[in-house]
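Colleague: any chance you could fold what I've pasted below:
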Amino acid sequence: MGSRHPTLQTASDFRRHYVGKNITQLPQPAMILDKAKMHRHCKSLLDAVEYLGVHFRAHVKTHKTLEGVRLQVGETKKEVRLVASTVAEIEYLQPLLHEFIQNGREVSILYGIPLPPSQVDRLAAIGRQLGQGTISVMIDHTSQLSHVARFAEQASFPAGVYLKVDTGYHRAGLPPSGLNKDDLVSKLMSLDRQGKINFIGLYSHSSLSYNDLTAEQAMANLEDELSGCLDALEKNAHLFSSDKEVTISVGASPQVTSIENLVRNEGTLLEGAKNLQQTLQKVVTERHCGFRTKLELHAGVYSLLDVQQLSTHSRAHFGDYEEEIAISVTAEVCSVYNDGERQQPEALLAVGVLGLGREPCAAYEGWGIIDRDAYSPNTPNPDRRLIVKRVSQEHSIVSWGLINGHGDEDSQQPIPLQVGQTVRIYPNHACITGALYGWYYIVDSSEHGERVVDVWERASGW
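Modeller: Just a heads-up that it's a prediction; the model follows:
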């Protein structure tokens, strides 16, 4: 996966060969990760959840690296809460999780889709290695209960279980009013009393906030998701054990990172921020239908950001693409068409769908945005943006773009790129683009944003 060198096979090989070199000297296309930006994003969210007194579960699917997990969980918190999309990610993280446990940290990792039977054996094997309480799963169908019970038999301890609630995104889960479909809650609590599962709480993941355009909307989406889970608890309160503490776990990066607006309010809060703060405190400090509740937020792509994330404007203090997005794809300019060959000037890049992905973004009609550092110094209007306008399998077309309704008036301006030049492209969706590569070339913009300082290997497969 990614650009390979015939004699280099491991991350250590790549470190020896490429650390110290400029990103223009890498085999192209290449995936670049700025660890200074990633560290800043991870720290700001950790600071926010600590300030608000809530728990946080970091999703690792965006980067799938050991080093990235270290940044997401920080160095000081006793609890390490993670969620992964594939069992392969959890297997890959095992050495790091062992290290955390040996250092006295409490590890809990959640397999992030309703449990399929084929993954029970692998999860149980990991559980036996990591120890009791380390593995959690989610369910939304009664047939999954037998798989969870089988986990307990193989691992010699019960898995933590979240009930998956659908609060409007409609990818997985049951609606609040239908949570007890086929007596699911009743059967779940029976297994909990028998010690075959350990019921943790309710889990919702709603990416409706990906279509947001303001911080107010992102905060409102988080509040709605919280309210949906509280509604599910209220409608089914008679079915749960009253002595249980119920965790409410909600999230998606735009709405979760919107809590930073509550921290950086500079003495004043928007009305939406006040409403969200009141709902957060309600979950943290009050009892609901006789239950003690605690709040857990979860998010993943916040750690790197991408064009889609910035388009939501979920935080009032977002900078531009070059300031905020921690990953980029480098690619070479194959040709430039500035002399009337086409209806408008364009350039050809040596990267396409297989190096960028094909995830759309509501803010504009393209598949990636070119870093301004690539523009010629004498470009007349530096506020214009070059975008990846069309994509083929291994190639793409760059032209001037219309972003958030701005920028189409100068579409005939020459493309300020040169044949053979290496450009950096900020992708629409960091999770998808990252999955197309086997490793990241690491740079550090706090020192030198174009010199490779490390290579991080990614988990891959299923």
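Colleague: contacts, neighbours, all on C-alpha from now
Modeller: Fine.
Colleague: I'd guessed Arg458 sits against Cys431; true?
Modeller: No - under the contact definition of Cα atoms under 8 Å, Arg458 does not touch Cys431, with a separation of 11.7 Å.
Colleague: give me the common contacts of those two.
Modeller: Where contact means Cα atoms under 8 Å, 6 or more residues apart in numbering, the residues bridging Arg458 and Cys431 through contact with each are His63.
Colleague: also this sequence, please, to line up against the first:
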Amino acid sequence: MTSSYPSADDLVIFYKGKHLSDADVPKPAAVLDQAIIRRHCERMKRTVKVLGVKFRAHVKTHKTLELTEMQVDQSSEEANFIASTILEIETIVPLLQRLKTSRSINVLYGIPLIPSKVVRLAEIGKLLGKNSISVMIDHPDQVPYLEKFFEITNFPVCVFVKVDTGYHRAGLPPVSLNKNGLLERLADAEKKGFVSLLGLYSHSSLSYSAKTAPEAMGYLVTEIRGCKDALQRWTHLLPRDRDLVISVGATPQVTSSYNIAPTEKEEALASLSPNPCHKSSEAKDLENLLSEFKDPSSNVKIEFHAGNYPVLDMQQVSTHAREGDGRLEDEIALSVLAEVCSVYNDGEREKAEALIAAGTLALAREPCESYPGWGVLSSWGLGEEVEKSRLIVDRISQEHGIVAWGSKGEDTIPLKIGQFVKVFPNHACVTGAFYGWYFVVDSDLDPDASQIVDVWVRGRGSDITNPYMTMRYQ
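Modeller: The predicted model follows:
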């Protein structure tokens, strides 16, 4: 049966070179600025090098092969990833096949193992080779299913034990890491040859509630200490013939580490300051902790993991995890392109408002603590004046959003019917789920960020046969 859906290449041929305002560019649409993404990715690569830690890139925010490649440090001997669904892993298989020719690769299925997914994971493992697939374990009843992976691949699956350091979504607290003999069962599975323990993994989104860089960094310190405590408690049940990995992170707390790995430009500016910044106690704690694991006698390596950092959104910006943040227009790579339906500037309502054709489905109903709305309008097409008092999506329904001033603003809304606006969403991961692909612009090449330079298809649906999944890199 022939699919009626366009392929990724068809989309590029049709849309590349068009402008976002063109009539045949559908709205609402998801738009990515790859210039911003490029800067964020380079900053992360530099930071983990300066700090001397490993890095694992999450792909769940964007679910695209192209952006995943931008997250890879081409100078590194490793390329490690996390995915929240099997389809995300299948989407980036062509990239992983290329990368494995020049470095070690490993992709972690990032939730506690679902037994029904073992066969699909094993089939990917057969394609990519030994040590390419990791799973997350936090219950002894998950262990028997790991043998099925070995039966299909004839090599062991890599395992992280999931530690709960306070977020309480998944995992075991450090004191209970050997729940019902979990560690003994993993050790026995290692002896039988169908498991290879990599280390401990913790993910704490508590840092999403942070309001300052030191606060976000404090969550990172707490995570590392929690995993360190778990290792120390259970050393007698863990392998001693290899380095073990402590993998910690979430975008706010990981990007807070930028503050102890300044760029050359930031260092130069700091040296000119008459009042040099003093390191917070959290920054000192983090540096001291990381130094412990750099000791040659340590058999533990620290790995940071993060996913939203290349794209960002209103929720990420609200944490202020990265000191010296710029304008929203310079920091948030994802926006939703929407059209103005109507304007209410003539006293019809208590305050001036406008209606846009983008609602819950296009923006997602995800709150943000820093303001009472569902998206913030970019100054794109409106001028920098709107940055002084931001327009927000004040109310929302399934297909429509109502725009108003976020704080006391002008008496009128500076929009007109048929105008196109860009809206910064609260949560990029959830907003992106509505769209089959992203229109990609590049503000380094086009300061107006209006010309489409590429189209990136998202891995979406429940199976690799999804018509949007095209292996462009084969």
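Colleague: which of Arg458 and Cys431 of structure 1 has more neighbours?
Modeller: It is Arg458, of Arg458 of structure 1 and Cys431, that has more neighbours when counted by other Cα atoms under 10 Å, with 23 against 20.
Colleague: quick one: contacts for that one?
Modeller: For Arg458 of structure 1, the residues meeting the contact criterion (Cα under 8 Å, 6+ apart) are 63-65, 437-440.
Colleague: quick one: the strands in the stretch 101-250 of structure 2, in order.
Modeller: Along the stretch 101-250 of structure 2, the segments classed as strands by DSSP state E, counting those that start in this stretch run 104-112, 133-137, 157-162, 195-203, 244-249.
Colleague: select, out of those strands, the one closest to Ile452 of structure 2.
Modeller: Nearest to Ile452 of structure 2, of all the strands of the stretch 101-250 of structure 2, is strand 104-112, at 30.8 Å by Cα to Cα.
Colleague: can I assume Met44 of structure 2 sits in a strand?
Modeller: No - when the secondary structure is assigned by DSSP: H, G, I helix; E, B strand; the rest coil, Met44 of structure 2 falls in helix instead of a strand.
Colleague: for Ala189 of structure 2, see how far away it is.
Modeller: 36 Å (Cα to Cα, to the nearest Å).
Colleague: against structure 1, where does the lengthiest helix in structure 2 fall?
Modeller: For structure 2, the longest helix by residue count, based on DSSP state H, is helix 213-233. Equivalent residues of helix 213-233 of structure 2 are located at 215-235 in structure 1, counting by TM-score structural alignment.
Colleague: against structure 2, what's the mean shift for that stretch, could you check?
Modeller: Plainly put, stretch 215-235 of structure 1 ends up 0.8 Å away from its match in structure 2 on average once the two are laid over each other (mean Cα distance after the TM-score superposition for structure 1).
Colleague: hang on, the earlier thing: which outside residues touch the longest helix of structure 2?
Modeller: 163, 165, 173-175, 177, 200-204, 206-208, 210, 246, 248-249, 252-254, 256-257, 259, 280-283, 285-286, 289, 319-323.
Colleague: in PyMOL, select just the buried ones from the residues you listed.
Modeller: The buried residues among the contacts of helix 213-233 of structure 2 can be selected in PyMOL (16 or more other Cα atoms under 10 Å) with this line:
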select buried, resi 163+165+173+174+177+200+201+202+203+204+206+207+208+210+246+248+249+252+253+254+256+257+259+282+283+286+289+319+320+321+322
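Colleague: pull the number of nearby residues for Thr235 of structure 2.
Modeller: By the criterion of other Cα under 10 Å, Thr235 of structure 2 has 11 neighbours.
Colleague: looking for the alignment partner of Ser392 of structure 1 in structure 2.
Modeller: The equivalent of Ser392 of structure 1 in structure 2 is Ser397 (alignment by TM-score structural alignment).
Colleague: look up how far Tyr145 of structure 2 lies from the residue lying closest to its match once chain neighbours are set aside.
Modeller: Excluding the flanking residues, the one nearest Ser397 of structure 2 by Cα to Cα, 6 or more residues apart in numbering is Gly359, at 5.3 Å. Distance of Gly359 of structure 2 to Tyr145 of structure 2, computed by Cα to Cα: 42 Å.
Colleague: circling back to that earlier point, isn't the match of Ser392 of structure 1 right up against Ile356?
Modeller: No - under the criterion of Cα under 8 Å, Ser397 of structure 2 lies out of contact with Ile356, with a separation of 10.6 Å.
Colleague: so which of the contacts of helix 213-233 of structure 2 sit within helices?
Modeller: 252-254, 256, 281-283, 285-286, 289.
Colleague: the corresponding residue of structure 2 for Gln129 of structure 1 and Leu121 of structure 2: what is the separation?
Modeller: Mapped onto structure 2 by TM-score structural alignment, Gln129 of structure 1 lines up with Leu127. Relative to Leu121 of structure 2, Leu127 of structure 2 is positioned 10 Å away (criterion: Cα to Cα).
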